[in-house]
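*Asks:* okay, here's the prediction I keep looking at, along with the sequence it came from:
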Amino acid sequence: MTDTTDDHPTPATLPVERTCPFDPPPAYAELRETCPVSPLKLTVGPGDGGGWLVTRLAAARAVLSDRRFSHRNELIGLPIPPPFPLTEYQPPAAGPGAFIKMDQPDHSHYRRLITRRFTMRGVAELTPMITRLTTEHLDAMARTPRDERPVDLVAAFAEPLPVRVMCEMLGVPDHVREPLSEHLALLSRMTYTVEELIESCTVIGEALQKLVAEKHAEPGDDLLGDLAAGGKVTDEELVNIAWALLGGGFDTTANMLALGTFALLEHPDQLALLRERPELADNAVEELLRYLTISHLGASRAALEDVDLDGSAVRAGDTVVVSLPAANRDPEHFPDADRLDLTRSTQGHLAFGHGEHQCIGQHLARSILRVAYPALFARFPSLRLAVPAAEVPLRTDMLHYGVHALPVTWDDEA
């Protein structure tokens, strides 16, 4: 393990205890001020490498853009307990096509195959589809009789909308969408049994293999169809690409949509500002991304060689966890960082990571949020929480932070 002499405090555990649903655990602020690159206790890890926690934005960006820090799954230790008890920990290397957990040149090879669909121009072509699906879900929600309210916004709107958008983009038919959603949701939990893991991986794998076979027979004008028709990837690679995109796209945008709505309802001055100044919509999305940062467990990397990181001696084999929530609240970069301010400059936030592994779906997520937030509040001007804020169940037990449910109600408009 990493040396923890007087120059290095005793390794801390990853902070998880929150005092406010919208703020990171308070321990991050203290670490950012007193020890911005601090020793971190790993629960399990490959080899005997130590752990480090980065809490300032400048150092975070440095790690995420430095190829001396690897994204390979088999090299990275865990700062939280594994989903089920393990006698030893040896995570598998990424399978062919699972580009998210690869380094260069493999990462770029696969990413180039799909980038066109995820560029700003490519995503702009999806705006009519995103708008149509948003309207469909809001129409269905509006038809809810008064005596059947409150409505869970997560189940009615925030969760199904991004899932449908992603499925239409990739070419995943409706009958496959539900089982994929159910089992990918299980794998986004921080705890599950070995039996649940096997069942979910089996269902997802079989569903995607069948889908790939269908794409070969009838490619269609969608991302998976393009890849199947292009012949540049094997079936195994195509299954893993689909798994990576669906796994990364289902859970994240849904949580941002629900948690962002919760935050705006609890900050009525900012919600009023958004309603009064529609031109703020783009910046409002960026500020909500910064302020809430649903990737609450951070981004982990493994040092491939010894690195001096802000004066700390990171050794080859060490795991470095970049706290994205802490970095996005860094007062050196964002003045009054703990305040939600839809008018602030958000340039440089790390909600989607940074560097060559920055989230490939960031433009798609932004597009969904830019359409969904204004449409929701325009359709339901009197939208409000149906329970006290303290009773909203928080997703502290999941890989991505958010709310498990958001009970809301509204007045019927004349």
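*Replies:* Everything's here; your move.

*Asks:* alpha carbons only for contacts and neighbour counts from here, please
*Replies:* Will do.

*Asks:* helix/strand/coil for the residue nearest the centre of the chain?
*Replies:* With distances taken as C-alpha atoms, centre = their mean, residue 252 lies nearest the centre of the chain, 3.9 Å away. Three-state call for residue 252 (DSSP: H, G, I helix; E, B strand; the rest coil): helix.

*Asks:* try this one side by side with the last:
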Amino acid sequence: MNCTPSPAEAATVFPTVRSDPYAPPRDYLSDGRPGIRRVSLRYGGTAWLVTDHPTARLVLADTRFSSDSTLPGYPSLPLAVKHRIPGHLLSMDPPEHTRLRRLVAAQFSAARVRESRPRFRASVRTLAEALAQSGTPDLVADFAVPLPSAGLAPMLGVPMEDRGFFETCATDLQRHDATAVTRRVAAGRMEHYLVDQLAARGRNPGNDLLTHLARGVDDGFSTEELAGLANVIIMASLETTTGLFALTMLSLLRDRRQRERAVADPATWAAPAVREALRYWTIVQHGVARVATRDTELAGCRIRREDAVIVHLPTANRDASVYTDPDTFDMTRTQGGHLAFGHGVHRCLGSSLAENLVEIAVVEILLGLPGLCLSAPPDAHQFLDDMLVYGLRSLPITWEGMSEA
């Protein structure tokens, strides 16, 4: 592999705007194929951009590439702060990362997720019933946006009435054009809120994540660490769950064969549809950042210590060497191993939780709204290009008997 940047490579800027909302930017490819190349960062500096599946998987699991955003050379990206944030799992390495993750890992176990499914189903049905009464139903505003709060709030211990506060903070943190001041204010508001919530759980414990975290003070964790950890978990659950549900439904409804199969047997096809949506859309549309901690070689390229590295998950999940016909959404696909939730020690803590909630939501919507279809052509939909998490601004729908609701 030739790792000397060509003039075209040197001119490629990351992140760049998609020319096709249904595919990652083709500018990121090397000679039309996934691989590794140098790019200029829109926020300053340069980085190695990894776009093939095997190399992406390697970097995500390799301790030679650090998640610590305070290290020299870490990519200049919107959420890459250069000071240590207590409890911020996403920007730290083991052993600090291990210590914090171990504190909450059991809260996201398979057993805990199974225990939560009946509650998820009840919350989803309430949302679906409200949607069915809407005069101008929008599957994003009326269902996808409140879905994570309605489904996850009881498990996390977050009051439902504070949903608007969380959604505003999440938007302020994840907009591309948000200033550093905007992000600091949003993060500060969240921290103060969660410190108060942890104190309240200490006085009046429940059976939820915040109560579990509040007990961490007795195990040597600081209040700042616990609030920071809660912040990461809650913020990560909002936009991602909303985007995943909306894009899964768009994928099913825009393709007649996929829709007919899913409608005929939602219980069978909801889970495969969600898994394929994770591969096809990936949701975290700009991938993840790392920095090399030593000189090394990667896919034939010489990587220097303090070189910035970005793993572009959406392109890696379209690697034709791993997936047959990768640009097609196909819920019958047998190839697995997508990287939408990452890989290695930083693999998403709440991945099973999100998949289960969205799966249940897909089943209930398909069962509860017979004849469900899009009320606008697919090319009319507006995507969240300005957010770090991909999704839809709206998804107007119709179904049999809607006018009688």
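*Replies:* Here it is on my side, so go on. Just so you know, these numbers come straight off a predicted model, no measurement behind them.

*Asks:* picking up where we left off before, tell me which residue of the second structure lines up with the residue nearest to the centre of the first structure.
*Replies:* Using TM-score structural alignment as the criterion, the counterpart of residue 252 of the first structure in the second structure is residue 240.

*Asks:* residue 281 of the first structure now?
*Replies:* Checking TM-score structural alignment: residue 281 of the first structure goes with residue 270.

*Asks:* contacts only, for the residue nearest to the centre of the first structure.
*Replies:* 294, 400 (C-alpha atoms under 8 Å, 6 or more residues apart in numbering).

*Asks:* contacting residues around the match of residue 281 of the first structure?
*Replies:* 262, 359, 360, 362, 363.

*Asks:* same thing but 7 Å
*Replies:* Applying C-alpha atoms under 7 Å, 6 or more residues apart in numbering, we find residue 270 of the second structure in contact with 262, 359, 362, 363.

*Asks:* and the next helix or strand past the host helix or strand of it?
*Replies:* Using DSSP states H and E, the secondary-structure element containing residue 270 of the second structure is helix 266-281. Sequence-wise, the next helix or strand downstream of helix 266-281 of the second structure (DSSP H and E) is strand 288-292.

*Asks:* quick one: that next one to chain centroid distance?
*Replies:* How far strand 288-292 of the second structure lies from its chain's middle: 17 Å, per C-alpha atoms, centre = their mean, to the nearest Å.

*Asks:* neighbour-wise, which one of the contacts of residue 270 of the second structure leads?
*Replies:* residue 362 (27 neighbours; other C-alpha atoms under 10 Å).

*Asks:* so that residue, which of the three states?
*Replies:* helix.

*Asks:* show me the contacts for it.
*Replies:* residue 270 are the contacts of residue 362 of the second structure under C-alpha under 7 Å, 6+ apart.

*Asks:* measure the corresponding residue of the first structure for it to residue 278 of the first structure for me?
*Replies:* Aligned by TM-score structural alignment, residue 362 of the second structure pairs with residue 373 of the first structure. Going from residue 373 of the first structure to residue 278 of the first structure by C-alpha to C-alpha, to the nearest Å gives 11 Å.

*Asks:* residue 249 of the second structure maps to what in the first structure?
*Replies:* Mapped onto the first structure by TM-score structural alignment, residue 249 of the second structure lines up with residue 261.

*Asks:* how about its match: what's its closest non-neighbour residue?
*Replies:* What sits nearest to residue 261 of the first structure in space, not counting adjacent residues and going by C-alpha to C-alpha, 6 or more residues apart in numbering, is residue 373, at 7.4 Å.

*Asks:* also residue 257 of the first structure?
*Replies:* Ranked by C-alpha to C-alpha, 6+ apart and with sequence neighbours excluded, the top spatial neighbour of residue 257 of the first structure is residue 158, at 5.5 Å.

*Asks:* neighbours of that neighbour, how many?
*Replies:* Residues lying near residue 158 of the first structure (other C-alpha under 10 Å) number 27.

*Asks:* just checking, it touches residue 256?
*Replies:* No. Counting by C-alpha atoms under 7 Å, residue 158 of the first structure sits too far from residue 256 to count as a contact (8.3 Å).

*Asks:* what sits in contact with each of these two?
*Replies:* By C-alpha under 7 Å, 6+ apart, no residue touches both residue 158 of the first structure and residue 256.

*Asks:* element containing residue 215 of the first structure?
*Replies:* helix 194-217.

*Asks:* which outside residues touch the following helix or strand past that helix?
*Replies:* For helix 194-217 of the first structure, the following helix or strand on the C-terminal side (DSSP H and E) is helix 223-230. For helix 223-230 of the first structure, the external contacting residues (C-alpha under 7 Å, 6+ apart) are 169, 170, 171, 215, 216, 219, 233.

*Asks:* repeat for stretch 257-272 of the first structure
*Replies:* With C-alpha under 7 Å, 6+ apart as the test, stretch 257-272 of the first structure has contacts from 22, 153, 154, 158, 288, 341, 342, 369, 384, 402, 403.

*Asks:* what about 8 Å?
*Replies:* Against stretch 257-272 of the first structure from outside (C-alpha under 8 Å, 6+ apart): 22, 153-154, 158, 288, 292, 340-342, 369, 372-373, 384-385, 389, 402-403, 406.

*Asks:* measure the residue of the first structure positioned farthest from its centre to residue 375 of the first structure for me?
*Replies:* Outermost residue of the first structure with respect to the C-alpha centroid, by C-alpha atoms, centre = their mean, is residue 414; its distance is 38.5 Å. Counting by C-alpha to C-alpha, the gap from residue 414 of the first structure to residue 375 of the first structure is 18 Å.
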